[in-house]
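Novice: task: produce atomic coordinates for the following.
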Amino acid sequence: MRNLLLLGFFLFFSSVVFGQIERSIFEAFDLTEINKIQINLSDSVKIEYWPGDNILVESNIAFYNGTKNIFEKLIKKGRYKLVEDRTTQILVLSDNGQTKQQIAGKNGEICDETIERTIYIPEDYAFSNGVYVKVDEE
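Specialist: Prediction:
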């Protein structure tokens, strides 16, 4: 009986541990000749200022009900990469639209995912009217 109970605990905790896959993805965006930054993301976003001269994005992804192989393929296809649109001195960062599509996992279950992003913006930008504007140093 004791062995059966231990086996039950092992199976329960192994399903909890192996039921979620996590990965961090990093991206950098050059701000040469950029005076404004606009961020259009539907995921959870945290903004931090840092002393660098470009934007760094850390995307922490938790993937549920799917295999590591499925998750790796999604990463390779660029599912979690941001899209940058550069127009006259403005950089717009946005989702690529892929994260809104549902994924069928093993046994036809729908895979869930949680994406939390931290965006590191240079200290010489300030938030104003929905965009980050470069502050002139005088």
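
Novice: drop to CA atoms for contacts and neighbour counts, all remaining ones
Specialist: OK.

Novice: now do the contacts for Ile61.
Specialist: 22-25, 113-116 (CA atoms under 8 Å, 6 or more residues apart in numbering).

Novice: show me the longest helix that occurs in this protein.
Specialist: In terms of residue count, the longest helix belonging to the chain (DSSP state H) is helix 2-18.

Novice: quick revisit: filter the contacts of Ile61 down to the buried ones, PyMOL style.
Specialist: Buried residues within the contacts of Ile61, by 16 or more other CA atoms under 10 Å, are selected in PyMOL with:
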select buried, resi 113+115+116
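
Novice: who's in contact with the helix or strand just after the longest helix of the chain?
Specialist: Using DSSP states H and E, the next helix or strand after helix 2-18 towards the C-terminus is strand 20-30. With contact meaning CA under 8 Å, 6+ apart, strand 20-30 is reached by 53-66, 68, 81.

Novice: then stretch 87-107?
Specialist: By CA under 8 Å, 6+ apart, the residues outside stretch 87-107 that reach it are 31, 33-42, 65-67, 70, 79-86, 110-112.

Novice: ok, now with 6 Å
Specialist: With CA atoms under 6 Å, 6 or more residues apart in numbering as the test, stretch 87-107 has contacts from 33-41, 66, 79, 82-85, 110-111.

Novice: what's the answer for stretch 32-41, then?
Specialist: 89-95, 131-134.

Novice: want to put them side by side, so please do this one too:
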Amino acid sequence: MRTIVFLLLGLMVAAPARAQLKKTLHQTFEVPDSATCLIFQLYAGDTYSIEPWAGNNIMTESQVSVFSSTQSVFDHLIENGRYKFEAHEGRDTFSLTSFDPRRLTIRAAGMQAFEEVEVRIFIPDSFRKAGDYVYSRPKQEVPAELVGKAPLPRKKLEREKGEVSEALKESLEAPTDSLEQQPLVVPPSDTATIAPVEKRTRRKKAN
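Specialist: Below is the predicted model:
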């Protein structure tokens, strides 16, 4: 009887450490305007639902539940991108794929753990379903009168025309009475300047 009690107590203590672990993960991806087709290549073991919304980007919401595992193992799985998605852009396509397409079996303390992943994928409401995990939207049409033509030139700004308004000209013209003629300043003569020397003649003394 005492052995059974100790066994039950041990199971009760160990249960919280290996209980069900849950976490909600979110990711967002910007869809380029040139993309007319969305392609999803997702891990087959998860459950998915694709829903339209008014946003211009894609958002994923993953509800992850892991059973018979530990918190440290669960955190390790999330940090290593087990439930992440990655995007790839093409010329007119946008692909969303599972980061880990081949998930290895989860084991904790020699026991196999189990996981359940439910993913909701929100896509722009301009896309319509075209096949299994393929969505498309019509390409933005160019008006017929602009097809094959260069875009209309932009109207130049005043500063780009090289023209000066009359108001600006008046502000730049200096009034005539604002100019003062400065007197010419002549620097003093240098003391080292050699002045002309008068030639003197010596008079001979009379004998």
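
Novice: tell me how far the spatially most central residue of the first structure lies from Lys81 of the first structure.
Specialist: The first structure has Ser59 as the residue nearest its centroid, 2.9 Å off, counting by CA atoms, centre = their mean. Using CA to CA, to the nearest Å, Ser59 of the first structure is found at 9 Å from Lys81 of the first structure.

Novice: so which residues of the second structure form strands?
Specialist: Ranges of strands within the second structure are 21-30, 37-41, 47-53, 57-67, 85-89, 93-98, 107-108, 111-112, 114-124, 128-131, 134-136, based on DSSP state E.

Novice: among the ones you listed, which is nearest Leu168 of the second structure?
Specialist: strand 21-30 (47.9 Å; CA to CA).

Novice: how much does the closest one stray from the first structure?
Specialist: Its aligned residues in the first structure lie a mean 0.5 Å from strand 21-30 of the second structure after superposition (mean CA distance after the TM-score superposition for the first structure).

Novice: between strand 114-124 and that strand, find me the angle.
Specialist: Here strand 21-30 of the second structure runs at 30 degrees with respect to strand 114-124, directions being taken by axes from the mean of the first three to the mean of the last three CA atoms, to 10 degrees.

Novice: picking up where we left off before, which neighbouring elements make contact with the longest helix of the first structure?
Specialist: The helices and strands touching helix 2-18 of the first structure, judged by 3 or more CA pairs under 6 Å, 6 or more residues apart in numbering; DSSP states H and E, number zero.

Novice: run the chain-centre distance for it.
Specialist: From the chain centre to the centre of helix 2-18 of the first structure is a distance of 32 Å (CA atoms, centre = their mean, to the nearest Å).

Novice: ditto for stretch 20-32 of the first structure
Specialist: Centre to centre, stretch against its chain (CA atoms, centre = their mean), the figure for stretch 20-32 of the first structure is 7 Å.

Novice: name the residues of stretch 119-132 of the second structure that are buried.
Specialist: Within stretch 119-132 of the second structure, the residues scored as buried using 16+ other CA under 10 Å are 119-124, 127-128.

Novice: thinking again about what came up before, what angle sits between the longest helix of the first structure and strand 54-64?
Specialist: 150 degrees.

Novice: contact partners of helix 2-18 of the first structure?
Specialist: Counting contacts by CA under 6 Å, 6+ apart, no residue outside helix 2-18 of the first structure touches it.

Novice: neighbours of the equivalent of Gln101 of the first structure over in the second structure, how many?
Specialist: Aligned counterpart of Gln101 of the first structure in the second structure: Leu104 (TM-score structural alignment). As a burial measure, Leu104 of the second structure scores 8 neighbours (other CA atoms under 10 Å).
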